[in-house]
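Visitor: Using only what follows, build the 3D model:
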Amino acid sequence: MQAATIKLFLVHGSPSGLRTAELSNWSGKAVAAPRTEISSLLKREELTSPGFYFLTGVDPDSGDRAIYIGEAENVANRLKAHSSKDFWNSVTVFVSKDENLTKAHIRYLEGILIEKANNNGSAVVVNSVNSGAKLPESDAADMDIFLEKCLQLLPVLGVSYFNEKIDPVSDSKELLYCKIKGLIATGKRTANGFLVFEGSQAVLEHRPSAVHSIKKRELLIDKGFLKKDGDYFVFLKDIEFGSPSTAARVVRGGASNGLTAWKNSKGVSLKELEENET
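Guide: Got it, this is the predicted structure:
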């Protein structure tokens, strides 16, 4: 991504409250707010325009981070319909300042974002379908550039589910290992949680009390991220979890304290490593 100047405006003065974000020389605009300020958000003129949005929160069943990605020709009206969804606690909206986003444009962007979120695997994607839309080549190129700017702003607004994952080779000295029954999973603490690397192994059988990990593992299996290989599971790609404990639960098949389950090559736990840093 190119260097950029970001203009943030805190509408009520709070960095976690209603706020807007813009990039220099860009026609887009982002508006974000916690659910507690949804009434103020819905009154904003920008939200009567076509746009796409992200509802973010926590999946009540698995305890993992969750995201819903939607689009609408009138975002404010569409958001009102999401009041029945109880998982989300914040919303981030993107619109165009020059009013050049069409229904086809926002459906195209929504489709790409849902696909990216599913492939990333760092959060439960609440969407049941992926609509998407085809665009003329020139329009698609313009929207790809628009999307790149959106992805640049999202982490600043607290939506980090689309971040590129780290290179495990260049950070090999920071690798951590979770071992159980002769199986080994390799991972690393990240700014967003914990990343388990491709090729890591996980136990095949769940523990009787493994309610949350069963659902998470089934989701990873359905997406083709976790596959049975003989008498264990293997990770087919890098997967970022919301916490070290969530990652450890999937690897070990039941409740686990990730701070003690993950250790470096010398056997020092993540908990000890973090305590030594403070």
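Visitor: use CA for all of it now, contacts and neighbours both
Guide: Fine.
Visitor: how near is residue 13 to residue 156?
Guide: Distance, residue 13 to residue 156, using C-alpha to C-alpha, to the nearest Å: 16 Å.
Visitor: Before we compare anything, build this one as well:
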Amino acid sequence: MSIGRTIRIYLDDGSITGIRHAEIVNWTGQAISAPRTQIKALAEWPESNKPGVYFLFGIDDASGSQALYIGEAENVLERLDQDLKGKDFWNEVVFFTSKDENLTKSHVKYLESRLVELAKSANRYVLLNGNSPQLSSLPRGDRDSMEEFIGNLRTLLGVIGHKALEPVASHEQVKEEKVLIPNPAEANASQGFTLSHKKLKANAIVNNEGIVVLQGAELSPKMTHSLAEGYKKLRQQLLDNGTIAEDNGRLFFTRDQLFTSPSQAAAIIVGYPINGRTHWLNAQGLSIKDLEEQTAP
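Guide: This next block holds a predicted model:
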């Protein structure tokens, strides 16, 4: 059963592009987001002069994709001053500290290691950390407390606007190409679908963000002239970054890929315009369109 949460966000200058302070009610952690241009202004925030972990967001020069660097520091502001000089790619920082004094150097090193691991697994951003930091040794109680801290951190990071730690799909719903259809009352649950085209077969999960084509899904090697130019460019981009690979003339997805709509995903797979809402079918043979009509108010 899902439980609602209350989050407060304070806009320092009344602007959504300025410094923002975010917190979850009844949690000792806190987040601050700031544009690169206002790092010096963080000196007026005691929250920034504490041990914590931070995320630098920007654009990767090599690929042009969204990039991320994750770090830790005994004093976040001092480390950010260093990153102003040493790292050029980023334009926003989001850092997390504690309202009390219970977050230590060992704690933040543990958090850094786990957060890098989660960001790699989510694979939403180009991760610019050169090496995976070693996981620091903590007593069992401290380790569990840090895992709870990470859960709240992920929530706040997403609310601020970055899903860097969120996996694009949960594979618990898909087993041996069979899908488990959740109770319609569970509005946030993912649902599994299959697209069959000639000899091709692709599995996907529909969730709150769109549709996630799962690793191993096959694609047609051909594209028709009627396929939209934007889709052609996206398909080429997925080939260039390794999301789609070729093996003896066979194209397939090497990892899960999120698409904004069922039709976009289907067109990329079959190579021509197609109505994905009618062609993605669940285990009962119902299309996404059918299910939407069943649940419509």
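Visitor: After superposition, what is the TM-score?
Guide: Here the TM-score for the pair of chains, by TM-score structural alignment, normalised by the length of the first structure, is 0.72; 256 aligned residues with a C-alpha RMSD of 4.2 Å.
Visitor: Now do the helices in the stretch 1-150 of the first structure.
Guide: In the stretch 1-150 of the first structure, the helices defined using DSSP state H, counting those that start in this stretch lie at 38-42, 75-80, 103-120, 137-153.
Visitor: Among those helices, which comes closest to residue 55 of the first structure?
Guide: Evaluated over the helices of the stretch 1-150 of the first structure, closeness to residue 55 of the first structure peaks at helix 75-80, with 9.3 Å, by C-alpha to C-alpha.
Visitor: Give me the mean distance between the closest one and the second structure.
Guide: Compared with the second structure after fitting, helix 75-80 of the first structure has a mean deviation of 1.2 Å; criterion: mean C-alpha distance after the TM-score superposition for the first structure.
Visitor: now for the helix or strand hosting residue 246 of the first structure, which elements pack on it?
Guide: Per DSSP states H and E, residue 246 of the first structure falls inside helix 244-252. Judged by 3 or more C-alpha pairs under 8 Å, 6 or more residues apart in numbering; DSSP states H and E, the packing partners of helix 244-252 of the first structure are strand 176-180, strand 193-196, strand 201-203, helix 211-222, helix 258-261.
Visitor: Quick one: work out the angle between the fourth one and helix 244-252.
Guide: Using axes from the mean of the first three to the mean of the last three C-alpha atoms, to 10 degrees, one finds that helix 211-222 of the first structure and helix 244-252 are set 70 degrees apart in direction.
Visitor: list the helices and strands helix 211-222 of the first structure packs on?
Guide: strand 226-229, helix 244-252.
Visitor: One more: the third one?
Guide: Using 3+ C-alpha pairs under 8 Å, 6+ apart, the elements in contact with strand 201-203 of the first structure are strand 183-190, strand 232-235, helix 244-252.
Visitor: wait, which of the ones you listed is closest to residue 204 of the first structure?
Guide: It is, among these and with distance given as C-alpha to C-alpha, strand 232-235, at 4.6 Å.
Visitor: so how much does the closest one differ from the second structure once superposed?
Guide: In the superposition against the second structure, strand 232-235 of the first structure averages 3.3 Å from its aligned positions (mean C-alpha distance after the TM-score superposition for the first structure).
Visitor: could you measure the residue nearest the centre of the first structure against residue 251 of the first structure, distance?
Guide: Nearest to the mean C-alpha position of the first structure, counting by C-alpha atoms, centre = their mean, stands residue 161 at 2.1 Å. From residue 161 of the first structure across to residue 251 of the first structure, the span is 21 Å (C-alpha to C-alpha).
Visitor: now residue 191 of the first structure
Guide: On the measure of C-alpha to C-alpha, residue 191 of the first structure and residue 251 of the first structure end up 20 Å apart.
Visitor: These two: which has the busier surroundings?
Guide: Set residue 191 of the first structure next to residue 251 and count neighbours by other C-alpha atoms under 10 Å: residue 251 wins out with 30 against 10.
Visitor: Which residue, neighbours along the chain excluded, lies closest to the more buried one?
Guide: Spatial nearest neighbour of residue 251 of the first structure, excluding adjacent residues (C-alpha to C-alpha, 6 or more residues apart in numbering): residue 202 at 4.2 Å.
Visitor: Who are the contact partners of residue 260 of the second structure?
Guide: Neighbouring residues of residue 260 of the second structure by C-alpha atoms under 8 Å, 6 or more residues apart in numbering: 209-211.
Visitor: Quick one: buried ones out of these?
Guide: residue 211 (16 or more other C-alpha atoms under 10 Å).
Visitor: surely residue 32 of the first structure meets residue 14?
Guide: No: counting by C-alpha atoms under 8 Å, residue 32 of the first structure does not reach residue 14; the two are 11.8 Å apart.
Visitor: the more surrounded of these two?
Guide: Neighbour count, other C-alpha under 10 Å: between residue 32 of the first structure and residue 14, residue 32 has more, with 25 against 10.
Visitor: which residues does that one contact?
Guide: Residue 32 of the first structure makes contacts with 17-20, 41, 90-93, 157, as judged by C-alpha under 8 Å, 6+ apart.
Visitor: Pick out the most distant pair among the residues you listed.
Guide: Pairwise distances among these were taken by C-alpha to C-alpha; the largest, 14.8 Å, belongs to 41 and 157.
Visitor: Neighbour count: the two, which is higher?
Guide: Legend: neighbour count by other C-alpha under 10 Å for residue 41 of the first structure and residue 157, higher for residue 41 (23 against 20).
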